[in-house]
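A.B. asks: just to be clear, the model below is a prediction. Sequence and coordinates:
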Amino acid sequence: MPDRRERSPWLPPRWFIHLFWRGHRALYRLTRGRTGLWPPKPGSWGTLRLTTVGRRTGRRRSVILGYVADGPNLVTLAMNGWGAPEPAWWLNLRAHPEAEAEVPDGQGRVRHRRVRAHAATGEERARLWDRWREVQGDLDAHALRRPGGTAVVVLAPATAPPD
């Protein structure tokens, strides 16, 4: 982990990040899912739409997240625009780990997948953090903006994948 005295890379203000992701969700809704999600490419991350169950309301909540693939698993980071609070979707998953992910297949179609979430720990977390570092080189510097650690969230298939 880098020294906390290092200068953090520039980030747009949190209000801008929040506004961008709200606009992204709106674009996805307006185009009925035809625009707004993309699969990861070599050296880059993709986007998925995750629908969780609200921990307090029990209502379905959707969010668009960046992810990288790790075999059959989808891996994302529980960050909130690199701000201090945990994102609501992660709090929801901790209360109700079963969710639905809409993942682009790279051919213009979106696949719906039932997933079960868990926070990566130990060697798995270190390996997946390194995987994210490959696609976002300034990851450690951004993570230092948060007072606590950033959870690496694994969205594993809720059922075993076919052989």
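C.D. replies: Cool, got the structure.
A.B. asks: C-alpha from now on. contacts and neighbour counts both.
C.D. replies: Fine.
A.B. asks: for the chain, just list every one of the helices.
C.D. replies: Along the chain, counting by DSSP state H, helices occupy 14-30, 88-95, 122-135, 139-143.
A.B. asks: put this beside the first:
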Amino acid sequence: MTFDTPDGTTGARQPKAGPVLRWLNRFAGRRIRKAGTAFGGMNALVLTTVGRRTGTERRTPVGWFPGEDGSWLIVASAAGAPRNPAWYHNIAANPDKIRIELAGETHDVTAEQLHDEQRDRAWMQITTAAPRFAEYQRKTDRQLPIIRLTPRQ
């Protein structure tokens, strides 16, 4: 499957990655790695990607939902911003160089973007469990990508 969701033209303002946001992400990451606890009212994991331009590892806490066969579903929502989050582009460039951490465990994973009926089923599951994602979708004209992370063999 391809990573082909273009940026939109309208949407919510995406916060700048200033010192407060970086501190919050580090704090959340430590909690998630250690205990796998929910953060912001939902299950969360630490997503490690490889920067598409820099080749540097990037860690981002993201919410997740259970997928089929023990996979994890994540949404590239950026809270309804017009642009896809940086980690989406990093995954697209390196879908086989991804790692997740939660509850003291690390998993090497492979990513695929869901399309068509698979995306529709996952979207229903996600918006039922976390209605805020439907609100994020209303804020932007891009379709929010849903990514399935499966354990790498």
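C.D. replies: Noted; the coordinates are in hand. As the structure is a computational prediction, the values presented were derived from the model and not from experiment.
A.B. asks: before we move on, the earlier item: got the helices of structure 1 as CSV, with mean neighbour count columns?
C.D. replies: Below are those laid out as CSV (neighbours: other CA atoms under 10 Å):
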stretch, mean neighbour count
helix 14-30, 14
helix 88-95, 18
helix 122-135, 15
helix 139-143, 17
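A.B. asks: for residue 69 of structure 1, which of these is the nearest?
C.D. replies: Evaluated with CA to CA, the helices of structure 1 place helix 122-135 nearest to residue 69 of structure 1, the distance being 9.4 Å.
A.B. asks: who does that closest one touch, helix- and strand-wise?
C.D. replies: helix 139-143, strand 151-157 (3 or more CA pairs under 8 Å, 6 or more residues apart in numbering; DSSP states H and E).
A.B. asks: for residue 153 of structure 2, grab the count of nearby residues.
C.D. replies: The number of residues packed near residue 153 of structure 2 is 6, by other CA atoms under 10 Å.
A.B. asks: tell me the contacts of the closest residue to residue 76 of structure 2 other than its chain neighbours?
C.D. replies: In space, and not counting its chain neighbours, residue 76 of structure 2 is closest to residue 145: 5.3 Å by CA to CA, 6 or more residues apart in numbering. Residue 145 of structure 2 makes contact with 5, 75, 76, 77, 113, 114 under the criterion CA atoms under 8 Å, 6 or more residues apart in numbering.
A.B. asks: return the residue of structure 1 aligned against residue 145 of structure 2.
C.D. replies: Residue 145 of structure 2 maps onto residue 151 in structure 1, with residues paired by TM-score structural alignment.
A.B. asks: how about residue 89 of structure 2?
C.D. replies: Per TM-score structural alignment, residue 89 of structure 2 is aligned with residue 91.
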